[in-house]
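K.L.:
Kindly return the folded structure for what I paste below:
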Amino acid sequence: MRILLWHVHERWTTAFVRGAHDYLVPLVPDRGPDGRGRPRASPWPATVREVPWNRLRGEDVDLVVLQRPRELDLVRRWLRRRPGRDVPAVYVEHDAPAGNAPGTRHPLAGRDDIPLVHVTHFNDLFWDSGRAPTEVVEHGVVDPGHHYTGELPRAGAVVDDPIRRARVTGTDLLPRFAAAAPLDVFGLKVTGLPYRLRFPFGTFEDLPREKMHAELARRRVYLHPYRWTSLGPSLIEAMLLGMPVVALATTEAVEAVPPEAGVISTRVATLTDALRGFVTDPARARQCGKAARTAALARYGLGRFLSDWDRVLGRATGR
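P.N.:
Predicted coordinates for the structure are as follows:
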């Protein structure tokens, strides 16, 4: 099957393109949001081909994977085909709704010709999907390997865009967590050079993915401070590294982290106590980290993810 999709969420796409299909990613001259092409630093397989936007009309496309409302119009203009009518399409919703979350209506809620695929049950619960046919295909994550040493009696966290999205990411909570255990906060930098910022809780360091994984695995416990999100792939990656988890019980984390893998709660005092406990008890941290890795492999492995997606794609195309 030849699938057209945009390079939007790199970690999700890195897992998706491991399937047994051919993948076309649009390319615009400045590699902007409408056509980023292949990432220069990511190991995508040769089955992923970037195609200049003005040549897409000549491509034989079997199915379109949509991820943003604007792509509905891009398909009409660039392929001269209507998604869901002239070409099969599915829409992947990566994000939880913003604003009035329980009352937020999805952009596809008014149509029934494009399946709406949520990446978590949390998303499916909160979006008002209207009459769009919906299902859930949970994340699949490329396994970074079991690299946990926990040699540093410190907590590690990954927070994307910690200033602009401070309330969403729980940045305002970090000083309270840092008072309970030494805390190092990282961000994922896809391109360019690493940089460091000074915050009230300590240092924020932006690193490439492999370096970030290596640094996280040296910390004794992983902190997931997000108040509102779908499910951050960084949490799953930390579990795959073999790290025990301390997380707010406000997202899909309540499903992702079993009791034997860490502590989740809406009470900050419970979470700060858990951080102290893991930092001072390396044997327990290591045991919980092993359980976290086992749980993540079972639930978010690539085999299950790609098999689920093949079923979705087969139904959408009638194959």
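
K.L.:
hey, let's count contacts and neighbours off CA atoms from now on
P.N.:
Noted.

K.L.:
tell me the SS of Tyr222?
P.N.:
Reduced to three states with DSSP: H, G, I helix; E, B strand; the rest coil, the structure at Tyr222 is strand.

K.L.:
Pro258 reaches Ala295, doesn't it?
P.N.:
Yes - the pair Pro258 and Ala295 qualifies as a contact (Cα atoms under 8 Å) at a distance of 7.4 Å.

K.L.:
which ones are touching the nearest residue to Asp30 once chain neighbours are set aside?
P.N.:
Sequence neighbours aside, Arg36 is the residue nearest to Asp30 in space, at 8.0 Å (criterion: Cα to Cα, 6 or more residues apart in numbering). Under the criterion of Cα atoms under 8 Å, 6 or more residues apart in numbering, the contact partners of Arg36 comprise Trp6, His7, Val25, Pro26, Leu27, Val28, Asp30.

K.L.:
how close does the fifth one sit to Tyr91?
P.N.:
The reference is to Leu27. According to Cα to Cα, to the nearest Å, Leu27 and Tyr91 sit 20 Å apart.

K.L.:
In terms of neighbours, single out the busier of the two.
P.N.:
Neighbour count, other Cα atoms under 10 Å: between Leu27 and Tyr91, Leu27 has more, with 24 against 21.

K.L.:
which residues touch the residue nearest to that one when sequence neighbours are not counted?
P.N.:
When the adjacent residues along the chain are set aside, Leu27 lies closest to Gly35, with 4.0 Å between them (Cα to Cα, 6+ apart). Applying Cα under 8 Å, 6+ apart, one finds that Gly35 lies in contact with Trp6, His7, Val25, Pro26, Leu27, Val28, Trp53.

K.L.:
Got a quick PyMOL command for the buried subset of the residues you listed?
P.N.:
Of the contacts of Gly35, the buried ones can be selected in PyMOL as follows, counting by 16 or more other Cα atoms under 10 Å:
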select buried, resi 6+7+25+26+27+28+53
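
K.L.:
Could you also give me the structure for this second sequence? I'd like to compare it with the first:
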Amino acid sequence: MKNSNRLNIFTWHIHGSYLYYLSQGDFNIYIPVKENKEEGYYGRGETFPFNDNVIEVESGDVRFLQLDCILFQTNANYLVDQYEILSEEQRKLPRIYLEHDPPLKQPADTRHIMNDPDVCLVHVTHYNKLMWDNGVPMVSVIEHGITSSPATYSGHLNKGIVVINHLYQRGRKLGADIYDEVRKQVPLDLIGMGTEAYGGLGEVLHPDIPAFIGQYRFFFNPIRYTSLGLSFLEAMMMGLPVVALATTEYSTVIENEKNGFVHTDIDYLVDKMKLLLDEPPLAEKIGLAGKQTVEQKYNINRFTKDWETLFHFVIDNTKSSNHEKKISIY
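P.N.:
Next up, the predicted model:
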């Protein structure tokens, strides 16, 4: 039975950390489950401490749910999954496509796969929105939001930490070559799924990451081309000074020498890593400034309010039969 006091949102479990932060909003999130646990059908899992508003539903029972909005997160969700598990009536509900990534092949000339003018396209950074050829009238940006961390920064390990899953399988885009180059000059540890075979420390579960990385002097992000990483913001939230390439959205978040270090010159970044290793008080000062940046710009209250506002906008807009009244929300 539908809860009349809260919106009922249906989506797939795609990015666990993003789903966790989204679930901090005042709405119910239904996610499908399949026995084989294929992508998007994992259910709640055991990694994230989801609240009761994240509700598992067997995939075959999804068509019987009373929902307010459908949230797509991948091409497969939009092109395949919706036709397999949603009813015809549910496929006419208010719909949002949440795009997590920038275009991967031709950044300035890639048309987004979702081309339905009745569906709202949401990006997680302004850079992503800028680079996609969006092609639909309703386009929005909801920047990340994260919760505060109970863990504290100590920085007592005189080395840097890198957090990337399957780094070497993902190659140059994720900066595997940059990581290899930098670790010859600066002591670095690597955590993430699939990293043990390459000298990394393996996976650290998401709830344990803040306390683990808080021991390190700085956080290094070698990624050339991706969205603004949640792990990067989580590091900043706990006061861990950050070093990154000045690409995609990172150059708009970090102000050099104040709340972190960003550059496209790897030698510059290496020099700043060495500076942080040599001067712990400077690392603490820059980390504190980074924490203040995230608290102001990426706080969870702003994030969930943005989502609640968008859900209501799309729902109200869909109720109108006059499609010409739809407005762009760039």
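
K.L.:
Can you give the structural similarity as a TM-score?
P.N.:
In this superposition the chains share a TM-score of 0.92, using TM-score structural alignment, normalised by the length of structure 1; 309 aligned residues with a Cα RMSD of 1.8 Å.

K.L.:
re earlier: of Pro258 and Ala295 of structure 1, who's got more company?
P.N.:
Counting neighbours by other Cα under 10 Å for Pro258 of structure 1 and for Ala295 shows that Ala295 has the greater number, 20 against 17.

K.L.:
Residue in structure 1 paired with Thr11 of structure 2?
P.N.:
In structure 1, the residue matched to Thr11 of structure 2 (TM-score structural alignment) is Leu5.

K.L.:
From Ile163 of structure 1, how far out is its match?
P.N.:
Taking Cα to Cα as the measure, Leu5 of structure 1 and Ile163 of structure 1 are separated by 30 Å.

K.L.:
How about Leu241 of structure 1?
P.N.:
Using Cα to Cα, one gets 27 Å for the distance from Leu241 of structure 1 to Ile163 of structure 1.

K.L.:
who's more crowded, the two?
P.N.:
Neighbour tally, Leu241 of structure 1 and Ile163, criterion other Cα under 10 Å: the higher count belongs to Leu241, 26 against 13.

K.L.:
what does that one align to in structure 2?
P.N.:
Leu241 of structure 1 maps onto Met238 in structure 2, with residues paired by TM-score structural alignment.

K.L.:
Next up, the contacts around its match.
P.N.:
Taking Cα under 8 Å, 6+ apart, we find Met238 of structure 2 in contact with Ser148, Ser149, Ala151, Thr152, Tyr153, Pro210, Gly214, Gly287, Lys291.

K.L.:
Could you do His156 of structure 2 as well?
P.N.:
For His156 of structure 2, the residues meeting the contact criterion (Cα under 8 Å, 6+ apart) are Gln215, Tyr216, Arg217.

K.L.:
His147 of structure 1 too?
P.N.:
Contacts here follow Cα under 8 Å, 6+ apart; on that basis His147 of structure 1 touches Ala214, Ala217, Leu241, Gly242.

K.L.:
Going by residue numbers, what spans are helices in the stretch 201-319 of structure 1?
P.N.:
Under the criterion DSSP state H, counting those that start in this stretch, the stretch 201-319 of structure 1 carries helices at the ranges 209-218, 233-241, 253-256, 268-280, 282-300, 302-317.

K.L.:
Now do the fifth one and helix 268-280, the angle between them.
P.N.:
Angle, helix 282-300 of structure 1 to helix 268-280, by axes from the mean of the first three to the mean of the last three Cα atoms, to 10 degrees: 110 degrees.

K.L.:
Stretch 77-96 of structure 1: end-to-end distance?
P.N.:
As for stretch 77-96 of structure 1, its first-to-last residue distance stands at 28 Å under the measure Cα to Cα.

K.L.:
Kindly report the same for stretch 171-189 of structure 1.
P.N.:
With Cα to Cα as the measure, the ends of stretch 171-189 of structure 1 fall 18 Å from one another.

K.L.:
just how off-centre is it within its chain?
P.N.:
What separates the centre of stretch 171-189 of structure 1 from the centre of its chain is 20 Å, taken as Cα atoms, centre = their mean, to the nearest Å.

K.L.:
Stretch 64-76 of structure 2 too?
P.N.:
19 Å.

K.L.:
how about it: buried residues?
P.N.:
When burial is assessed from 16+ other Cα under 10 Å, stretch 64-76 of structure 2 yields the following buried residues: Leu65, Leu67, Asp68, Cys69, Ile70, Leu71, Phe72, Gln73, Thr74.

K.L.:
Quick check: the two most widely separated of the residues you listed?
P.N.:
The largest separation in the buried residues of stretch 64-76 of structure 2, counting by Cα to Cα, is between Leu65 and Thr74 at 21.3 Å.

K.L.:
Please report how far the residue mapped onto Glu151 of structure 1 from structure 2 lies from Pro210 of structure 2.
P.N.:
Superposed on structure 2 with TM-score structural alignment, Glu151 of structure 1 falls opposite His156. For His156 of structure 2, the distance to Pro210 of structure 2 under the criterion Cα to Cα works out to 14 Å.

K.L.:
Can you pull the residues that touch both of Pro258 and Ala295 of structure 1?
P.N.:
With contacts defined as Cα under 8 Å, 6+ apart, no residue is adjacent to both Pro258 of structure 1 and Ala295.

K.L.:
Distance-wise, check the residue nearest to Leu27 of structure 1 relative to Arg2 of structure 1.
P.N.:
Taking Cα to Cα as the criterion, Gly35 of structure 1 is separated from Arg2 of structure 1 by 18 Å.
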